[in-house]
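S.K.: Based on what follows, work out the 3D shape:
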Amino acid sequence: MRLIARLLILSLPLFSLSSEAETVSDLYQVREPVASQQPEERDAALGRALQTLVLRLTGDREAVKSPALAELRQDPQQIISRYGYEEDRLLVDFDPVSTDRSLRQAGLSLWGANRPAILAWWLNDASDGSSLVGDGQSSATLLRQAAQHRGLPLWLPIADLNEQLLATAENLGATEPEALRDASERYAADALLAVRAREDNGQWQAQWRLWVDDTREQGKVKGADQA
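M.R.: Here you go, the predicted structure:
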C-alpha cells in the first residue's frame, strides 16, 4: 500500500476547500499493521499511528518531527483514548480535543474534516492486460484503504465500457485532461487524479498527474508489488 499511500498524500497540500467538499469520518481513528501483540511491537505501532494522524491533520510530512512534539512522540498515549487489536492491526482511537490542542500548541495548522473529493482514473497495466479500476471492483480495495489511511475522500469511476475505452495511457498521460474532464463531470469531484501503474520486471511503477482547479502536479512512484 505504500505506493498508493505515497501518491495520494502528495496531493494533500494542494487542496483548497470548495462547496463540494466532503466530510471525512473517523479522522482520529488509525489502523496500523502489527506482526505480534508484544509490547515492543505495540509501542512501535502507536508511534506510527501518531505519525499517520499528524500527517492526516496537517498535510505536512515533516510536522511530526517538530521539536514541540518531542514529548508526544515519546508517549503518544497522552492523547489516545483507547486502542485494541483487530486481526493483524492495532486500532488506535485518538481523542480529538486533546489531539487538536496539542498540535495547535506546537504551532501546527490543522486541516478540518471537510476535504475536497478526489476522482481517480487509475489504470493498471499488467502482463495479462490493462484495466481501469472502477467503483465496486475488488481492485479498488487497496486504493480505498490507502485513501482512508490518509484521510482523503476518494471517488472512482464506474468503469463501464465507455470509460474503459477512454482510460488509455495516452489520455491519462496527457498534459491537460480534456478527454477525462468531460467524462468526469458526472461525478462532480473537486480534484482529478490520473494514474498509470505499470508492471515491469516484477516491479510496479506509476506515473500520476493531479489537477485541482488551476493547479497541476505530476510525479512518479515505485513499489515492490501492486499493493
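
S.K.: only C-alpha atoms for contact and neighbour calcs from this point on.
M.R.: Fine.

S.K.: List the buried residues for stretch 79-94?
M.R.: By 16 or more other C-alpha atoms under 10 Å, the buried positions in stretch 79-94 come out as Ile79, Ile80, Tyr83, Tyr85, Arg89, Leu90, Leu91, Val92, Asp93, Phe94.

S.K.: Can you verify Asp125 is assigned to a strand?
M.R.: Yes - under DSSP: H, G, I helix; E, B strand; the rest coil, Asp125 sits within a strand.

S.K.: How many residues are close by it?
M.R.: 19 (other C-alpha atoms under 10 Å).

S.K.: residues touching it, list them.
M.R.: Contact analysis of Asp125 by C-alpha atoms under 8 Å, 6 or more residues apart in numbering lists Ser131, Arg196, Ala197, Arg198, Glu199.

S.K.: Out of these, which is nearest to Ala68?
M.R.: Of all these, Ala197 has the smallest distance to Ala68: 38.7 Å, by C-alpha to C-alpha.

S.K.: Tell me how far the closest one lies from Val133.
M.R.: Distance of Ala197 to Val133, given as C-alpha to C-alpha, to the nearest Å: 11 Å.

S.K.: Need the overlap of contacts for these two.
M.R.: Common neighbours of Ala197 and Val133, using C-alpha under 8 Å, 6+ apart, are Trp122, Leu123, Asn124.

S.K.: Which parts of this structure are helices?
M.R.: Applying DSSP state H to the chain gives helices spanning 2-9, 39-58, 70-74, 96-105, 141-150, 161-166, 169-172, 178-184.

S.K.: run this one through as well so I can compare:
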Amino acid sequence: MRLPTQCFSKLLFASCLSLVSLPGFAETVSNLYQVREPVTGQSPEERTQATQRALETLVLRLTGDPKAAQSAGLSEVRKDPQQIISKYGYEAGPPESLLVDFDPVSADNSLRKAGLPLWGTNRPTILGWWLNDASDGSNLVGDGQALAEPLRRAAQHRGLPLRLPLADLSEQIVATAKNLEGTDSAPLKSASDRYGADALLAVHAREDNGKWQGVWRLWLGSQREQGTATGVD
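M.R.: You can find the predicted model right below:
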C-alpha cells in the first residue's frame, strides 16, 4: 500500500521538529536496525538495490532527515553497506522481502562520524485518523480492521509508534472529511484524549479514476505540518 508509506515518510520529517522537547507519551521503538525491503527476485542485482534502499531506510529512521542518506560523510558506507550489516535473508511474501539486520554499534558510529545527529528510541506516539472514500463508500480505519495492517507496516518501516482509534460510531461522526482536512484540530483532539497520544495525523484519502489521492495534516504540540500523497491503491 504505497499511499501510507509516502505519507509516513513526510510525517517522520515533520515529527523530527519536536525532538528538543520529547512529548509525554513517548514509546520505545524496537527493531530499528532491522529493515525489510520488497524485492521481485533474489538475483545479485536485485539484492544490491534492495540493500541500498534498506540503508536509506535505516538512516531515515535513525536521523529523521530524508536527506541524511546522501550525506558526503556516508559515501563509503553507501559504496559498501556490508560493513555495517550483521546478516540478511529473504522472507516469503506477498511481497517477498529482503530482511537486513544492521549492526547497531557500527551503524551508529558511521552516522556519528558523518556528523549526523541520532534520534533515540523514545519517539512521539502518533494517533492516526484515516478516512478512505471509495466508490463503495467511506470507511474510517479502525484498530481492529484489516486495513489497519498496511498502516502499521508503514509506521514500523519509518520507525514510528502508531495508534489507531476504535472507529466506533461516535468517532465516525467526528472524523469527517471536513474535520480531517480542516485547520481546526479541536474536534479531533477532543476525540483523541482517551488514547493518550503525542501527535495527531489526519488523512483523507479519495479514490479517483482508479488512483488514490490523500490530504494529510499533522499536529505535534504547537507545530503543524500538512501535505498530499498519491498511490495506486
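
S.K.: Quick TM-score on the pair, please.
M.R.: The TM-score (TM-score structural alignment, normalised by the length of the first structure) is 0.96; 225 aligned residues with a C-alpha RMSD of 1.0 Å.

S.K.: re the thing from before, between the contacts of Asp125 of the first structure, identify the one with the most neighbours.
M.R.: Highest neighbour count within the contacts of Asp125 of the first structure: Ala197, with 25 neighbours (other C-alpha under 10 Å).

S.K.: what's the closest non-adjacent residue to that one?
M.R.: Using C-alpha to C-alpha, 6 or more residues apart in numbering and skipping the chain neighbours, the partner closest in space to Ala197 of the first structure is Ala206 (4.1 Å).

S.K.: With Ala179 of the first structure instead?
M.R.: The shortest distance from Ala179 of the first structure to any non-neighbouring residue, by C-alpha to C-alpha, 6+ apart, is to Asn171 (6.4 Å).

S.K.: Which residue in the second structure aligns with the one you found?
M.R.: Using TM-score structural alignment, the equivalent of Asn171 of the first structure in the second structure is Asn179.

S.K.: same question, Trp208 of the first structure
M.R.: Checking TM-score structural alignment: Trp208 of the first structure goes with Trp216.

S.K.: how close does the residue lying closest to that match once chain neighbours are set aside get to Ser192 of the second structure?
M.R.: Closest residue to Trp216 of the second structure apart from its sequence neighbours, by C-alpha to C-alpha, 6+ apart: Val203 at 4.3 Å. Separation of Val203 of the second structure from Ser192 of the second structure (C-alpha to C-alpha): 15 Å.

S.K.: So which of the buried residues of stretch 79-94 of the first structure belong to strands?
M.R.: Cross-referencing these against strands under DSSP state E gives Ile80, Tyr83, Tyr85, Arg89, Leu90, Leu91, Val92, Asp93, Phe94.

S.K.: one step back: near the residue nearest to Ala197 of the first structure, how many other residues are there?
M.R.: Residues near Ala206 of the first structure, counting by other C-alpha under 10 Å: 21.

S.K.: coming back round to it: residues contacting the equivalent of the residue nearest to Trp216 of the second structure over in the first structure?
M.R.: In the first structure, the residue equivalent to Val203 of the second structure is Val195, according to TM-score structural alignment. Counting by C-alpha under 8 Å, 6+ apart, Val195 of the first structure makes contact with Ala120, Trp121, Trp122, Leu123, Leu172, Gly173, Ala206, Gln207, Trp208, Arg209.

S.K.: What's the local residue count around the last one?
M.R.: One way to gauge burial is a neighbour count; for Arg209 of the first structure, by other C-alpha under 10 Å, it gives 23.

S.K.: So what does Glu40 of the first structure match up with in the second structure?
M.R.: Residue pairing (TM-score structural alignment): Glu40 of the first structure is matched to Glu45 of the second structure.

S.K.: distance of the residue most central in space within the first structure from Arg198 of the first structure?
M.R.: What sits nearest the mean C-alpha location of the first structure, by C-alpha atoms, centre = their mean, is Ala147, with 3.4 Å. For Ala147 of the first structure, the distance to Arg198 of the first structure (C-alpha to C-alpha) stands at 20 Å.
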